[in-house]
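# what follows is a predicted structure for the sequence shown.
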Amino acid sequence: MGKPKVGRKLEAVVEYQAKLATPFAVLGICIEEDWLTDIEYLPLDTPTLAPQTSLAREVCDQLQAYLAEPDFIFDLSLHIGGTIHQKRVWRAIQDIPSGKTRSYADIATQLHSAPRAVGQACGANRLPIVIPCHRVIAKSGGLGGFMNASDGIPLGIKRWLLHHERG
């Protein structure tokens, strides 16, 4: 057996406490102790998984409430890692009402930062939908990026979420 190539990243095994089917993706829910730590977008053909804990059940219930009513306000115990700057960006994003958007530049101005740094914080968000980075768009009014991508499936998810919230 040879050595792994330099720079090769080993895939971590993720243990989900629930996998919730939605119209745009299967949402992988990760819980640690009494905290929601991650929501991951998984392919639509990923098998679902019933909630394994009471908190996973609550997360799924609240996500389903959001899917039924885009103005739903989440009330969950979140484990929010990240840098001080990322946390400031995520707090600003949580203040954007459902159905509304703000540009990366607007948030950057508010936080005395740079649009690219706001975009990087959005890309590092481990709790999408609950921390609604999809509500942050390009200054031009275009979608901008989503999930560290500028095209493909990620932008389709962003487009779906924005359309859902605008009714």
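Right, received. Where do you want to start?

# only C-alpha atoms from now on, for both contacts and neighbour counts.
Fine.

# residue contacts, the spatially most central residue of the chain?
Nearest to the mean C-alpha position of the chain, by C-alpha atoms, centre = their mean, lies residue 128 at 1.4 Å. Each residue near residue 128 by C-alpha atoms under 8 Å, 6 or more residues apart in numbering is listed here: 39-40, 134.

# against that first model, consider the following:
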Amino acid sequence: MPELTITSPLGPLTLVEHNDALTNLLWRNTRSNNRTQLLSAAKEELDNYFKGKLTRFSVPLTVAGTQFQQTVCKSIAEIPYGKTSTYGEISKLLQSSPRAIGNACGKNPLPIIIPCHRIIGANGTLTGYNGRRGINAKAFLLKLEKS
């Protein structure tokens, strides 16, 4: 599977492609440089996102996981740029529990692109994030989207 490691304000990120779709965004440097057309497009979109010029990603995605995890990711992808939702709100929408939503968010294979950072606690607190820098990364991304 082609991989491309890019630099970002949150540190190195590795993009993984499989069957002409982006499948993973990893919070680490694999020192990969397989620059396919798709990975180049994903890099450009992420660069523009971090510059505040892109509010919705358009590269093709494939989300692995259970049907429930895929449904949660699809719901999260619909949260508009600069907005947030709570685990409880998503759980009501999907007729599930907030904890199940949190668990699915923790397994999101495409953080940032599928914006699980936009999910916050019921009282507005920043809770849980699967990024390398955890809550600090979540706070950074939310601040970026508010500016």
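Yes, it's here. Only a predicted model underlies this, so the values are computations on that prediction, with no experimental measurement involved.

# map residue 114 of structure 2 onto structure 1.
Under the alignment (TM-score structural alignment), residue 114 of structure 2 pairs with residue 131 in structure 1.

# so that match makes contact with residue 95?
No. Residue 131 of structure 1 is beyond contact range of residue 95, at 9.4 Å (criterion: C-alpha atoms under 8 Å).

# the aligned residue in structure 2 for residue 20 of structure 1: neighbouring residues, count only.
With TM-score structural alignment as the criterion, the equivalent of residue 20 of structure 1 in structure 2 is residue 6. If you count neighbours by other C-alpha atoms under 10 Å, residue 6 of structure 2 ends up with 22.

# and residue 6 of structure 2, how close does it get to residue 88 of structure 2?
Residue 6 of structure 2 is 34 Å from residue 88 of structure 2, where distance means C-alpha to C-alpha, to the nearest Å.

# same check, this time on residue 42 of structure 2
Counting by C-alpha to C-alpha, the gap from residue 42 of structure 2 to residue 88 of structure 2 is 31 Å.

# please identify which of the two sits among more neighbours.
Neighbours per residue, other C-alpha under 10 Å: of residue 42 of structure 2 and residue 88, the larger number sits with residue 42, 23 against 20.

# report the contact partners of the equivalent of residue 143 of structure 1 over in structure 2.
Using TM-score structural alignment, the equivalent of residue 143 of structure 1 in structure 2 is residue 126. Listed by C-alpha under 8 Å, 6+ apart, the contact partners of residue 126 of structure 2 are 120, 135, 138-139.

# now residue 126 of structure 2: which helix or strand?
Residue 126 of structure 2 is part of no helix or strand when elements are defined by DSSP states H and E.

# now residue 37 of structure 1
strand 35-42.

# elements contacting that strand?
Secondary-structure packing of strand 35-42 of structure 1 (3 or more C-alpha pairs under 8 Å, 6 or more residues apart in numbering; DSSP states H and E): strand 26-32, helix 54-68.

# which one of those has the most crowded surroundings?
With neighbours defined as mean count of other C-alpha atoms under 10 Å, these peak in mean count at strand 26-32, which reaches a mean of 22.

# what's residue 75 of structure 2 aligned with over in structure 1?
Aligned counterpart of residue 75 of structure 2 in structure 1: residue 92 (TM-score structural alignment).
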